[in-house]
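Chemist: Predicted coordinates and the sequence they were generated for:
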Amino acid sequence: MVDGISHNGSEKSNVVYVELVDKQGIVVAQRKLFVDEVGASGDIEIDQNIAQGDYTLRSYTKYMLNEQEPVIYEKNIPIFVQQIGNTVSPDQIPVTQYLQGFEENMGKAVSGRPSIKFFPEGGHLVKGLPGTMGLEVLDEKGNGLALKGFIKDSKENIIETFESLEFGLGSVGFTPLPGVQYHASVILNGIEEKFPLPEALPNGYVLSLKNRKDHVLVQVSSTTQNGLEGTLLIGHLRGDMIFKRIGNANDNAAYATKIYTKELQDGVAQFTLFTPNGEPISERLIFIDNPENDTHLTISSPTTTYGMREKVELNMVLVDGKGAPLNGDFSMGIVSKNGSKGTASTNNIKSWLLLDSDLGGTIQNPDYFFADDAKERKFLLDALMLTHGWRRFVWKDMLSEKVDKTPDYAPEKGIMITGKTTRFGNPNKAKETVATLNLYDWPDLINSKQETNAQGAFSFGPFYFNDSIEATVEAYDSVPKWAYKRKNLSVLVDEQSPKLDSELGKTKRTDRQTIELSQEYLRDEYLKKVTDFNYDPKKVTRLDEVIVKEKKRMREEVLRKNNPRITNGPFTMTVYNDSIPGSEAMSAMDLVGRLPRVQVAGAYPNQYVNIPSMSMSTLFAWTGPLFLVDGVPTDQTFIQSMRANEVSYIDLVTGSDAAIFGSRGSNGVIALYTNDLYDPNEQNAEVYPGIVNFKIPGFYKAREFYKPNYIKESPEKPDYRTTLFWKPEITLDEEGKSAIDFFTGDKTGEYWVKVEGITEDGRPVNGFYDLAVVESN
C-alpha cells in the first residue's frame, strides 16, 4: 500500500480490506490485513461449496472510499469446481464441464457494424489548425478491432488514411478547413460504412504534445492573432506541478516549448490550457517515461533445468540505471506456465501504479504497454492517452471550491470500535453518557472508559489483534439519582467492515480460449486432488453414486429448508448473515446494504433503501422496493427496527424474476428470512439495558506457505504442486542482492519465476525468469 502521488509507503492508513466477490457483487470472503510499512500478506481458502465461475479479487482502504467513484485494484479470478470420481481420469473430463458458470462470456464473435470513436487532441478540432485525433474501434461487446479506413471530405476525396491496431487503438492527424465537412469511411464486407467526425470549431485553441524520448514538445495554437496572451498552461504529474506558462504578446497565434523529462517521475501527466478568464478549454494526457527512473532486476541460477525434487537456488540483484543497489518491499512466486495464455502476466504492480489506476482501472490489458520498448507499443500508449482525459468538470469544481474537504472516512490506523448511546428502546434519542469498552480475549483484560459527546458517540482504539475477540460496551448516565435509571440506555455499535457502493470495474472476464488453454492446469489439479484423497481421504471428498446420495447438506439447503428461495431465476441474489464479519453489531438494514446495487443511507434506526437502477427507470408511483419478512409483505419502517442477528439470510429479486409480484415488485423485492432470535411480538427487544456484547473480527494472519525439504525427507506421497514457491517478503542486502532456495516437485514442465515490488523511493519493479522441471534420470 503506497501513497497515490509519491508511491512511497502511505502514512494515512494501516488497514487494508481484501475481498473475493462473485459476479453478482456479493462478497464471499474478506480478509482484513494490517500494513506495518508497505506490504502485507494473506490467503483466502476457497469454500468447497463455491459455485464455478468468474470472481473478482479487490483490495482497498476505508479512506479510499471518500472518492465518489473510488478506483480500487481489481483482478479477475476464474474458479473451477472439480469432482473427484472413482473411475474418471483427468483426460476424460470434457471442456464443456468447465464452461459451466462462464456462459455469459462465451458469446459468438461480433461481425456487425463496429463503433468508431474519435477523440480530438486537447478536446476539439479547430478549422484551419493542424489537429490529431485518437481513435478507438470496438465491436458490440467492447472488444477492440483492427481495421483500416479513410478520412474523406464531402466530395469523397481521401484526406488521410487511418488504422486501428491492438485494442482497436490508433491516431490520425489532419487539418480541417473552413466550409468543408468530413467523415470516416471504412469498407466492411465489401460495403462502405460512414462514420461522423467531431465537428470542428470555427475559432479556438489547439493543444498538442509530442513525446520525444528525452523531452516532451508542447505546442499551443490559436486562430486569433495574440489570442494566447494571458492564457495559462499547467502540467501536473502525480500531484506535482511540472510546468506552468502564461501566454504573452510575443506568442502571437502560437508557441512551442520543450519539457525535459530527466527530472520527472514516471506516470500520466495532465496538461490543461486555461483562457485569460480562468476557463479550462483544452486538456491532454501524456505518459512520461524517464529512463533515469529505470530499474534493472536480474534473476539467475546455476542452470534453468532441474530434476524432480531437486533443490533450486536463485540469486536476485536489483540496481538502478547507474548500477547503484536498490532496496524496498518485494515478493516472489514460482508457478506453472500451464494455462497462462503464453504471457507472463495479465497485470502487474508497474502497470497498475503508473497507468491503470490513473485512468480509472479501465484499461483492458495495461501490461501490454510496458512489455518492451517497441515503437508500436509507445505509439499505442500515446493513442491510449488521446482517448482518455478531458476532465474539465474536475477543474470547475476545484476553481469554484465545490470539492468537499471533509472526508466521510478517516484513515484507519488499527481496529476501531465506534458507535453511540441512546435512551433505552429509543434509538432516535441520543444520550451523552460514560462508555466503557471491555476486551476479554487479550492476555490481559482491556478496560477503557471515555465520555461520549453530546450526540452519544464513542470511539475506542486503534487496537491490533489477530483472529476475533469477545467484547462489551457498557454505558451509564451519572445524572439520575436512582441507580437503575443510570443504565436505562441502549448501546449501538457500528459495523466493522465497509461496504462498497460502486459496481465492479471493467475487469476482463474469462473467455473460452482461456478455459481451453487451462486444460493442462486443470488436469494437473485433478491429479493432485486424486493423490491427496489417496493419502489423506479426510481432506478431499471423493464422489460416487452412493456418496452423492448421502452427501452432507450445504449451508444453503439447511437455511432454506423452511424458507425456500422466492425465485430460481438469474436475477435473485443472496447475502448470508454468517458470511458478513461483525454482523452481530449490525442492523438488518446494514445487512440489506450488503446486497449488490442496493444503497442504504442514514443511521439506525432511520435507515432507508434505494435501488438506483430500478427506481430511475420505473413508471410506477411506488419508489421503493417491496419488503418481505418470511414471505409476508411489510413496510420499510418495520425493517428499520430489526437487528441483523435476527436475520438468517436476505434475497434480492430484480428484473424479470420480480414480475410475479406485479407492479409492487417493479422496483425490486427484498426478502428477509429470520432465525430463532426473531420475535415479531417483541421487536428488537434488549434484554440487558446499558450493555451490548459482540465479537470483533481481528486482523488476518497469513498461513505459512508449504515448503518441503527433500534433503531431510523423502515422502512417498507424490508432489504435484503447480505453485512451487511463494514468499511475500524478500529482503535485499546492502548490495541489492538476495538468495532464495526451494525444491521442485514431481510435476514436470515449464515454470515462471515472478518478482514484484516497489523500491524505497517509490519505483515499481517486476521481473520474470524461466525454469524447467524434467524427469529425473
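Modeler: Now that the structure is in, tell me what you want to look at.
Chemist: Every contact and neighbour count from this point should use C-alpha atoms.
Modeler: OK.
Chemist: Helices of this protein, residue ranges please.
Modeler: 95-99, 349-351, 375-386, 392-399, 483-486, 512-517, 519-535, 545-549, 555-559, 588-592, 612-615, 636-640 (DSSP state H).
Chemist: Nearest to residue 503, out of the ones you listed?
Modeler: Closest approach to residue 503 among the helices of the chain (CA to CA): helix 612-615, 11.4 Å.
Chemist: List the buried residues for the closest one?
Modeler: Of all the residues in helix 612-615, those buried under the rule 16 or more other CA atoms under 10 Å are 614, 615.
Chemist: Please apply the same query to stretch 629-644.
Modeler: Applying 16+ other CA under 10 Å to stretch 629-644 flags 629, 630, 636, 639, 640, 641, 642, 643, 644 as buried.
Chemist: Out of the helices of the chain, which one sits most buried?
Modeler: With neighbours taken as mean count of other CA atoms under 10 Å, the helices of the chain reach their highest mean count in helix 588-592, at a mean of 25.
Chemist: Show residues contacting it.
Modeler: 495, 575, 577, 583, 598, 600, 607-609, 639-647, 650, 670 (CA atoms under 8 Å, 6 or more residues apart in numbering).
Chemist: Which residues are in contact with the spatially closest residue to residue 417 that is not a sequence neighbour?
Modeler: Closest residue in space to residue 417, ignoring its immediate chain neighbours: residue 460 at 5.1 Å, by CA to CA, 6 or more residues apart in numbering. Shown in contact with residue 460 (CA under 8 Å, 6+ apart): 416, 417, 418, 437, 448.
Chemist: Alongside the first one, take a look at this:
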Amino acid sequence: TSDLKGNVEGPGHYFQATDKAWKDLDNLLLTQGWVAYTWKDVFNPPVPQYAAESQFTVQGKVTNVFNKGVPETGIMLTSIRPLIIKDTLTRKDGSFTFNDLPLSDTLSFFIQAKNKNNKSFNVGLEVDEFKPPVYTSANLRLLPWYVNTDTLLLKYVSTIAEQKQEELKLQKGTNVLSEVVITAKKIIKGSRNLNGAGNADIILDEKDMAHYRNLTLYELLVKRFKYIYTTRVNGIAIYKYMQRRIVFVIDGVPASPPESYMENITAEDIKGIEIMDSFNYIYPTYITKFEVAWKIQPYIFILEITTRSGHGAFAYMKNIPGTYWYRPMLFTSSKQFYSPKYTVKSPITLTDLRSTIHWAPNIVTDKEGKAFVSFYSADKVGSYSVIMEGSDMNGNIGRQTGTITIK
C-alpha cells in the first residue's frame, strides 16, 4: 500500500476471493491509487532511483582537472578488518567497480588511484555514496490505545498481565534480592584524556558517532549542542559554547586553528569525544599542561577528541588527491523470529503465554505447490488465527485465513 494515498483500513479484506472484494479493490485503486500516464514514460521508462543490489559493490570514478574521466587508471582498495586487498582498472569513462565484497556490520575502505608507475598522482577520486531517502512521518492523529481498539490489542494487554502474574508465582519460596544498580563510565579506547579515560562531564562514544555518521565535526557539534556559534578575531574563527571558548584537543594535541579541519573530520573518523566542562576536570590537568598555548583563559570548554587513526588533527587538514576513505552504511542482517525449542530433559518453569506463536516470512512451495511448516503452540488454550499470504512468480497474489484451536 506504499503507492496508495492515505491509510488503508483492513487491507486483508481486499485479498478475499469474492466478487465484492474485487469490486472494492477496483474502487480503492480508482480513488486512492489513480495516477496519470503519459506515452513518453511508457516507451521510455525512467531509471529507478535505487537500483537492485544482488551483491555488495563499491563504485566510483576517477577524473582529471577538467572533470573528464581518466581511463585505464589503477585503483587499489584496502581494508584492515576484514583484511581485503583488491585492485582494478578504470573503464574508458574513468569509472570503476569492486564486486563480491563481504558483508559486515562495520566496514572502512581506503581507495587509492595510482599511475603506471604504481604511484599516487593528482587526480580526483569520487565514490558513489548511498543517499537514503528523507523519511517523512505520516501525519496521523494518535489516539490512546484503549480508544476504538481491537480484540488483538486487548488480548495482548491481558497476556502481558498474566505473564507478570506467572513471574510472581516463581518468586514464592525464594529469596528475592534487593535491586542492584550498576554504574559504569563510558570508556573511549585510546583516549589521551589527561584526567584518565572516562573522566569527563559528557562522553560521546562510538555508538553516538554511528548515529551521526557522515556529519562533519562542526555539524555534529551544532546538532548535539544547540548553543554553539562562531566568531572571528583577526580573521581567525573562534568557536564558542554559551559565551565560553571551545578548545579542541585532538589525540592529545591542542588543534589550532580549528577551522582548517572542522569540515574534513566526520563522525565516522572519531572514536569518541570527551567534554570537560567543570572546573575539576579543567584545572589543574589541562590548564597546567597547556597554559602557554591557551594563555590561561579561565572560561573555556574543552573537547578531547579521539580519532580512529590516532594521528591528530594534521591527518585531516586536507584531503589527499587521488585517495578516498569510504565507509558504507552499516549492514544489519535479518533477525529470526523467536521460536522455543524443547528437549526431553529441559524443565519447564514458566508458562508460555505468547500471543503470536509463529511467523514465517519466506516459505517456498515445491513443484506441487505444497509446503510444510511446524511450530510449538502456546500454553494458553483458545482459538488462534492463521493468516497466509503469498504470491507466485507471475505477480498473482493470494490470501487465506483460518483458525486453530488449542485445548
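Modeler: Cool, the structure landed. Computed from a predicted model, the values in this text were never measured in an experiment.
Chemist: After superposition, what is the TM-score?
Modeler: Once superposed, chain against chain, the TM-score is 0.56 (TM-score structural alignment, normalised by the length of structure 2); 325 aligned residues with a CA RMSD of 5.5 Å.
Chemist: ok, back up a step: for the contacts of residue 460 of structure 1, which entry has the maximal number of neighbours?
Modeler: Tallying neighbours with other CA atoms under 10 Å puts residue 437 at the head of the contacts of residue 460 of structure 1, with 23 neighbours.
Chemist: wait, that residue sits on residue 471?
Modeler: Yes. Residue 437 of structure 1 lies in contact with residue 471 (CA atoms under 8 Å); the separation is 7.2 Å.
Chemist: returning to what we had before: so what corresponds to the residue nearest to residue 417 of structure 1 in structure 2?
Modeler: The alignment partner of residue 460 of structure 1 in structure 2, by TM-score structural alignment, is residue 98.
Chemist: Please tell me how far that match sits from residue 88 of structure 2.
Modeler: 8 Å (CA to CA, to the nearest Å).
Chemist: what does residue 316 of structure 2 give?
Modeler: Counting by CA to CA - residue 316 of structure 2 and residue 88 of structure 2 are separated by 27 Å.
Chemist: more crowded one of these two?
Modeler: Using other CA under 10 Å as the criterion, residue 316 of structure 2 and residue 88 rank with residue 316 on top: 18 against 15.
Chemist: Counting only strands, which of the contacts of residue 460 of structure 1 make the cut?
Modeler: Those of the contacts of residue 460 of structure 1 mapping onto strands are 416, 417, 418, 437, 448, per DSSP state E.
Chemist: and of those residues, the nearest to residue 766 of structure 1?
Modeler: Using CA to CA, residue 416 is the member of these that lies nearest residue 766 of structure 1, at 35.1 Å.
Chemist: Which position in structure 2 pairs with that closest one?
Modeler: Looks like residue 416 of structure 1 aligns to residue 57 there (TM-score structural alignment).
Chemist: Tell me the spatial nearest neighbour of its match, not counting adjacent residues.
Modeler: Nearest non-adjacent residue to residue 57 of structure 2 (CA to CA, 6+ apart): residue 99, at 4.7 Å.
Chemist: quick one, what contacts the residue nearest the centre of structure 2?
Modeler: With distances taken as CA atoms, centre = their mean, residue 330 lies nearest the centre of structure 2, 5.8 Å away. By CA under 8 Å, 6+ apart, residue 330 of structure 2 lies in contact with 104, 105, 106, 107.
Chemist: ok, now how distant is the equivalent of residue 394 of structure 2 over in structure 1 from residue 690 of structure 1?
Modeler: Counting by TM-score structural alignment, residue 394 of structure 2 corresponds to residue 761 in structure 1. Using CA to CA, one obtains 51 Å as the distance from residue 761 of structure 1 to residue 690 of structure 1.
Chemist: burial of the closest residue to residue 382 of structure 1 other than its chain neighbours, as a residue count?
Modeler: Excluding the flanking residues, the one nearest residue 382 of structure 1 by CA to CA, 6+ apart is residue 286, at 6.6 Å. By other CA under 10 Å, 23 other residues sit near residue 286 of structure 1.
Chemist: Compute the distance between residue 742 of structure 1 and residue 706 of structure 1, please.
Modeler: 10 Å.
Chemist: what comes up buried for stretch 301-319 of structure 2?
Modeler: 301, 302, 303, 304, 305, 306, 307, 310, 312, 313, 316, 317.
Chemist: Check stretch 106-120 of structure 2 too.
Modeler: 107, 108, 109, 111, 112, 113, 114, 120.
Chemist: how far away is the nearest residue in space to the last one that is not next to it in sequence from residue 76 of structure 2?
Modeler: Right, residue 120 of structure 2. Distance criterion CA to CA, 6+ apart; nearest residue to residue 120 of structure 2, sequence neighbours excluded, is residue 114 at 4.6 Å. Look at residue 114 of structure 2 and residue 76 of structure 2: by CA to CA, they are 8 Å apart.
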